[in-house]
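# how does the following fold in three dimensions:
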Amino acid sequence: MSVHKPGIKKVTTHQLQAMKERGEKISMLTAYDFTMAKVLDQAGIDVLLVGDSASNVMAGHETTLPITLDQMIYHAQSVVRGVDRALVVVDVPFGSYQGSSSEALRSSIRIMKESGGHAVKMEGGEEIADSVKRVLSAGIPVMGHLGLTPQSIYKFGTYSVRAKEEEEAKKLISDAKLLEELGCFAIVLEKIPSALAGEVAKAVKIPIIGIGAGPEVDGQVLVVHDMLGINKDFSPRFLRRYADLHTIMTDAVQGFIKDVKDRDFPNEKESY
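Okay, here's the model as predicted:
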């Protein structure tokens, strides 16, 4: 667990609320390990999401469904150790909160106690209201997640944009209001039309963080491996690549291989 260093002002749920109120946008990225978390935290990121996207990015699964609660706790522990400033939010994985509110509470307590994370995130609206209520009643901060909810991929059958139809758009707005009423401190909106996302951000007082939800929301989140260009297989419209680390890393590895084969590494200075 990270020991808080004096002089560093930690980001809290309260501060995120104040950021929305003064119109300052919130920056959020995923992190799954100590080294990356440390880099992102020192760069000044506001929120780190230990996402169940670790299932895809770190473990190579096709969906987020296979990752377990134990695996999520392991990733969260690693991230928390690397963080001095950012708020760390941990996804409650598929199958560990949908069954009942008591299961949701058990899972969330384990995440908080064993990882030292600062909040949990759960996907869904009205259908998980009891679970959200129960977790919040234990004093655990909850971030909601609406729109494209990847844990429900087999229900939707596609990763395409959600809430294009009026009925789904209405449900999305009422779900956002419900999550706010229950006491969620923020909501992630994934892959929904920009205008609707803006409408939701205005309809609730809590921060709305978008991914593929346009610029009218209160903050943005991306998967760090996509944003850094480590992962080249995924190019959705909403992704901006800020680096091409795939090429840089490939060149570095090939340079190492060449130097080893050519007997150029290690040289005299690099030997004892």
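
# drop to CA atoms for contacts and neighbour counts, all remaining ones
Will do.

# tell me where this protein has helices.
Shown for the chain, the helices assigned by DSSP state H span residues 13-21, 34-43, 54-57, 69-81, 101-115, 129-137, 153-156, 166-182, 194-203, 224-227, 245-261.

# ok, residues contacting the third one?
Where contact means CA atoms under 8 Å, 6 or more residues apart in numbering, the residues beyond helix 54-57 that reach it are 32, 61-67, 225.

# return the distance of that helix from the chain's centre.
Helix 54-57 sits 12 Å away from the centroid of its parent chain (CA atoms, centre = their mean, to the nearest Å).

# count of residues packed around Ala186?
Look at Ala186: counted by other CA atoms under 10 Å, it has 25 neighbours.

# ok, back up a step: show the buried residues in the contacts of helix 54-57.
With burial judged by 16 or more other CA atoms under 10 Å, the buried subset of these is 32, 63-67, 225.

# kindly reformat those as JSON lines containing distance to Phe256.
Formatted as JSON lines, the buried ones among the contacts of helix 54-57 follow (distance: CA to CA, whole Å):
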{"residue": "Tyr32", "distance to Phe256": "26"}
{"residue": "Thr63", "distance to Phe256": "34"}
{"residue": "Thr64", "distance to Phe256": "34"}
{"residue": "Leu65", "distance to Phe256": "37"}
{"residue": "Pro66", "distance to Phe256": "35"}
{"residue": "Ile67", "distance to Phe256": "34"}
{"residue": "His225", "distance to Phe256": "23"}
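
# for the comparison step, fold the sequence that follows:
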Amino acid sequence: MSSHAEPASPIPGTRRPLTLHRLHEMHAQGEKITMLTAYDATLARLADEAGCDTLLVGDSLGMLIQGRDSTLGVSLDDMVYHTRCVARGLAAGGGTAWLVADLPFGSYHESRDQAMRSSAALMQAGAQMVKLEGGGWTAEVVRFITERGVPICAHLGLTPQSVHALGGYRIQGRDAEAASRLR
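This next block holds a predicted model:
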């Protein structure tokens, strides 16, 4: 049973769709929020039917679906395609999960305008929120996008898009100084 719904009903489609307001409320109340990664309509529908609160169309599809050795080769077009697939799967089943889609490497790094165009493409494909990686340098981009109506999920810590700059996949923020930089 999902934490955002009334008790499970044998009647499909009786759960209420999760909203951004409800996500904020759940966070404020310390409720657990479930999230699974989905890349296609079938998995989206199954995860939603199982009561998952949020689904992420992750750029990890580069490694898990496309067979790449990192997420860096995933394009915005790839993300739009898989976001559409997941959104269709949710819609076909009367989905209630909140849909988040990753902004892939290079799709928001050049400018705020590029970030907005990329975010708009994912939202038009069915995302309800976009996720981006990075710390302080992204603050201006995040502010610009959210002021234009796009909810943002920021990703700190292990940031696969920075794999080469970090010297590999390494956990970040382990000591006080590194944790302070993340904050």
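
# quick check: Ile211 of structure 1 touching Gln220?
Yes: between Ile211 of structure 1 and Gln220 there is a contact under CA atoms under 8 Å: 6.0 Å.

# from the contacts of helix 54-57 of structure 1, pick the one nearest Gly51 of structure 1.
Nearest to Gly51 of structure 1 out of the contacts of helix 54-57 of structure 1 is Tyr32 (CA to CA; 7.4 Å).

# under the alignment, what does the closest one map to in structure 2?
With TM-score structural alignment as the criterion, Tyr32 of structure 1 lines up with Tyr39 in structure 2.

# counterpart of Gln42 of structure 1 in structure 2?
In structure 2, Gln42 of structure 1 lines up with Glu49, judged by TM-score structural alignment.

# count of residues packed around its match?
Counted with other CA under 10 Å, residues neighbouring Glu49 of structure 2 total 20.

# same question, Phe156 of structure 1
13.

# neighbours of Arg174 of structure 2, how many?
Counted with other CA under 10 Å, Arg174 of structure 2 comes out at 10.

# ok, Ile65 of structure 2 next?
Neighbours around Ile65 of structure 2, by other CA under 10 Å: 10.

# cool, Asp70 of structure 1 as well?
14.

# residues in contact with the counterpart of it in structure 2?
Using TM-score structural alignment, the equivalent of Asp70 of structure 1 in structure 2 is Asp77. For Asp77 of structure 2, no residue meets the contact criterion (CA under 8 Å, 6+ apart).

# and His27 of structure 2, how close does it get to Gly58 of structure 2?
Counting by CA to CA, to the nearest Å, the gap from His27 of structure 2 to Gly58 of structure 2 is 22 Å.

# what do you get for Ala44 of structure 2?
Ala44 of structure 2 sits 13 Å away from Gly58 of structure 2, going by CA to CA.

# so for these two, which sits in the more crowded spot?
Taking neighbours as other CA under 10 Å, Ala44 of structure 2 and Gly58 compare with Ala44 leading, 31 against 23.

# about what we covered before: export the helices of structure 1 as CSV, with columns for distance to Phe94 of structure 1.
Shown next, in CSV, are the helices of structure 1 (distance: least, CA to CA, whole Å):
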stretch, distance to Phe94 of structure 1
helix 13-21, 24
helix 34-43, 23
helix 54-57, 11
helix 69-81, 9
helix 101-115, 11
helix 129-137, 13
helix 153-156, 11
helix 166-182, 19
helix 194-203, 25
helix 224-227, 21
helix 245-261, 30
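
# of all those helices, which lies closest to Pro93 of structure 1?
helix 69-81 (6.1 Å).

# any idea of the angle that closest one forms with helix 101-115?
40 degrees (axes from the mean of the first three to the mean of the last three CA atoms, to 10 degrees).

# so how far is helix 69-81 of structure 1 from its chain's centroid?
Taking mean C-alpha positions (CA atoms, centre = their mean), helix 69-81 of structure 1 and its chain are 13 Å apart.

# what angle do it and helix 34-43 make?
Angle, helix 69-81 of structure 1 to helix 34-43, by the same axes, to 10 degrees: 40 degrees.

# quick one: Leu132 of structure 2 and Cys153 of structure 2, what's the gap?
The separation that Leu132 of structure 2 has from Cys153 of structure 2, given CA to CA, amounts to 7 Å.

# okay, those two: which has more neighbours?
The residue with more neighbours, out of Leu132 of structure 2 and Cys153, is Leu132; 24 against 15, by other CA under 10 Å.

# quick one: map that one onto structure 1.
Superposed on structure 1 with TM-score structural alignment, Leu132 of structure 2 falls opposite Met122.

# what do you get for Gly149 of structure 2?
Under TM-score structural alignment, Gly149 of structure 2 pairs with Gly139 in structure 1.

# how close does that match get to His75 of structure 1?
In terms of CA to CA, Gly139 of structure 1 sits 22 Å off from His75 of structure 1.

# with that, I have no additional questions.
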